[in-house]
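Q: Provided below are the primary sequence and the corresponding predicted coordinates.
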Amino acid sequence: MRSLDRTAINAPADWQDKVNDKLPDPEAYASKAQEFEQLPINGQQRRNSFTKYAPEELPKRRRKPYFPTVWSSDRRVKSALATWSHSKCAYCEDKINARRSQQVEHFKPKSLFPSLAYDWDNYFLACNGCNGTKSDKWPESGKYVRPDQDQPETLFAFDEQGGMKARETSSDAQRTVDDFGLDRPGLREARKVAIRQPLNTMRTVLAQRLPDNMKRRLAQRIVTEAEHPEVSYSQAKGQNLRRLWHEHFPNVSLF
């Protein structure tokens, strides 16, 4: 996970109109959503979802209330999110170029926070793995790490085997790792493979009989390329490369 600048993405001017067209009574929906969100987060009524709490405020499909999926039907949403996060999952940094594999993820689940179901500030691009694992989870206390607010670069640690964990000071970060499945086996293996190539290149550079200033320039280039925003698992790669540099030159800044 790496930081994303929310100011770089904005809802289209006609977004709210498109949403309102899909709801029976937008004002009544907003009022009921506010009322619903005052219920205890883990209470039975809240966990039963807004569709059961206020079915009259939602359209019906086969006689069942549902949230109109404007975030999916309006192709501008996914397109904007993909551009914003460089076609990477905002959580695990896996590259998801195939449009059908890209998910519009509600950071705060719409079943628990219906007032945010159509709020662009609540949307992130996610892969199937992270979106499916997180599902409609939300902590009773504390929070999850947001890529656009919480400086995730300072909160997570990656090892050479692709493992990911929270730094010791953040229980919110560890909760995010656990509930989003950010250390799931397949993802851990993918990071391990991705880390290996630049790390081996860096080791080769450091082992050569070159002046230290030349090693530094070459190492800078490797790290800059690995940490580029468009690169998959850029944080995992960057942390391991920087750690390797400081093992060899503990008193020399890389940049």
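A: Looks like it arrived, so ask away.
Q: every contact and neighbour count from this point should use C-alpha atoms.
A: Will do.
Q: would you map the strands across the stretch 101-250 of the chain?
A: Ranges of strands in the stretch 101-250 of the chain, per DSSP state E, counting those that start in this stretch, are 103-106, 123-126, 156-158, 164-166.
Q: looking at these, which is buried most?
A: Burial of these is given as mean neighbour count (mean count of other CA atoms under 10 Å); strand 123-126 ranks first at a mean of 26.
Q: one more structure, for comparison:
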Amino acid sequence: MAYFTTSDGKRLYYEDTGTGQPLLCLAGLTRNCRDFSFLAPHLSDLRMIAMDYRGRGKSDFDANYMNYNILREAQDAVELLDHLGLGKVALLGTSRGGLIAMALATSHPDRLAGVILNDVGPVIELDGIAKIMGYVGNRPTSKTYDDAAHALGVMMEPQFPGVSLDIWRQQVENQYTQTDSGLDLRYDPTLRNALIEQAANTPAPDLWPMFDALHDIPTGVIRGANSDLLRTATVQEMRARHPKLISTEVPDRGHVPFLNELQSLDLIHQILDAT
């Protein structure tokens, strides 16, 4: 297992596999390196680098939960690249990871060879936020992976019709850990406190300037056709502001696509080829 230490002393876990073109993979809000387990078999010719943000997965929790914010996590990503001796890389960001990518476009554009945004953009729909806040920080009620997989499949069926129980089983194993008392979170539950207090203390930021900073960087956006977080209208505005933006929509997927879909893989390769 590989770790690096941040400038403020946190020990963060990362995975670094393969020897080809480097691709930095940044996961969703509550997720970890396992977020890319469905994608990895399709990119065996690349050097895939993924990290557990502070407070997630195998990384240190932060006693000051207000450090669970996009700017600090963006700085951690830069420090990982420095640790690995990498200058400019392509970046694939799922949800929260895409917001971090946009933050890096404003603060460290010289580190980005290309960016792929997985079901996220400069406008985040309130319905999607409400759904996320409905579970963040809450320990699952299911006691076993099988029960959790069934419950997740039922909940996600409207957005992800036809997805097999085996896929949902893998997803819950990625998200939860088994304990003697049942399933538990693979992240610090005080992440919920951070989100609530940040929302209460800070007006919702205008994210369009962060997206506009990607103007000269090869950029693609993947949208789940059933997404409740990223609207089609937002993607259209993104295309208007970034004329070279590549976009695709994945049918029968909500927030977020697994990235092993043909549409997702095609866009990922297009951006990698452009870097």
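A: Alright, I've got the coordinates. Source: prediction; values computed, not measured.
Q: can you calculate the TM-score here?
A: Here the TM-score for the pair of chains, by TM-score structural alignment, normalised by the length of the first structure, is 0.26; 99 aligned residues with a CA RMSD of 5.1 Å.
Q: that older thread, and the strands of the stretch 101-250 of the first structure: which comes nearest Arg221 of the first structure?
A: strand 156-158 (20.6 Å; CA to CA).
Q: quick one: contacts of the closest one?
A: Residues outside strand 156-158 of the first structure that contact it (CA atoms under 8 Å, 6 or more residues apart in numbering): Met164, Lys165, Ala166, Arg167, Ala173, Gln235, Ala236, Gln239, Asn240.
Q: switch the cut-off to 7 Å
A: With contact meaning CA atoms under 7 Å, 6 or more residues apart in numbering, strand 156-158 of the first structure is reached by Met164, Lys165, Ala166, Arg167, Ala173, Ala236, Gln239.
Q: farthest pair within the residues you listed?
A: Ala173 and Gln239 (16.7 Å).
Q: who's more crowded, the two?
A: Legend: neighbour count by other CA atoms under 10 Å for Ala173 of the first structure and Gln239, higher for Ala173 (23 against 20).
Q: which parts of the stretch 151-275 of the second structure are helices?
A: 165-175, 191-201, 208-212, 232-241, 262-274 (DSSP state H, counting those that start in this stretch).
Q: which strands or helices does the third one pack on?
A: So the one you mean is helix 208-212 of the second structure. helix 96-107 (3 or more CA pairs under 7 Å, 6 or more residues apart in numbering; DSSP states H and E).
Q: which elements pack onto whichever helix or strand comes after the helix it packs on?
A: Following helix 96-107 of the second structure in sequence order, the next helix or strand is strand 112-118 (DSSP states H and E). Judged by 3+ CA pairs under 7 Å, 6+ apart, strand 112-118 of the second structure is in contact with strand 89-94, strand 219-224.
Q: buried deepest among those strands, which one?
A: Of those, strand 219-224 is the most buried (mean count of other CA under 10 Å), at a mean of 27.
Q: let me know the angle separating it from helix 262-274.
A: 170 degrees (axes from the mean of the first three to the mean of the last three CA atoms, to 10 degrees).
Q: about what we covered before: out of the helices of the stretch 151-275 of the second structure, flag the one nearest Val115 of the second structure.
A: Short answer: helix 262-274, nearest of the helices of the stretch 151-275 of the second structure by CA to CA, at 7.3 Å.
Q: for the strands of the stretch 101-250 of the first structure, which one sits closest to Asn213 of the first structure?
A: Among those, strand 156-158 sits nearest to Asn213 of the first structure (CA to CA), with 27.3 Å.
Q: tally of neighbours for Glu247 of the first structure?
A: Applying other CA under 10 Å, I find that Glu247 of the first structure has 10 neighbouring residues.
Q: any idea how far Ile222 of the first structure is from it?
A: 16 Å (CA to CA, to the nearest Å).
Q: and Cys130 of the first structure, by the same measure?
A: Distance from Cys130 of the first structure to Ile222 of the first structure, by CA to CA: 28 Å.
Q: cool, thanks, signing off.
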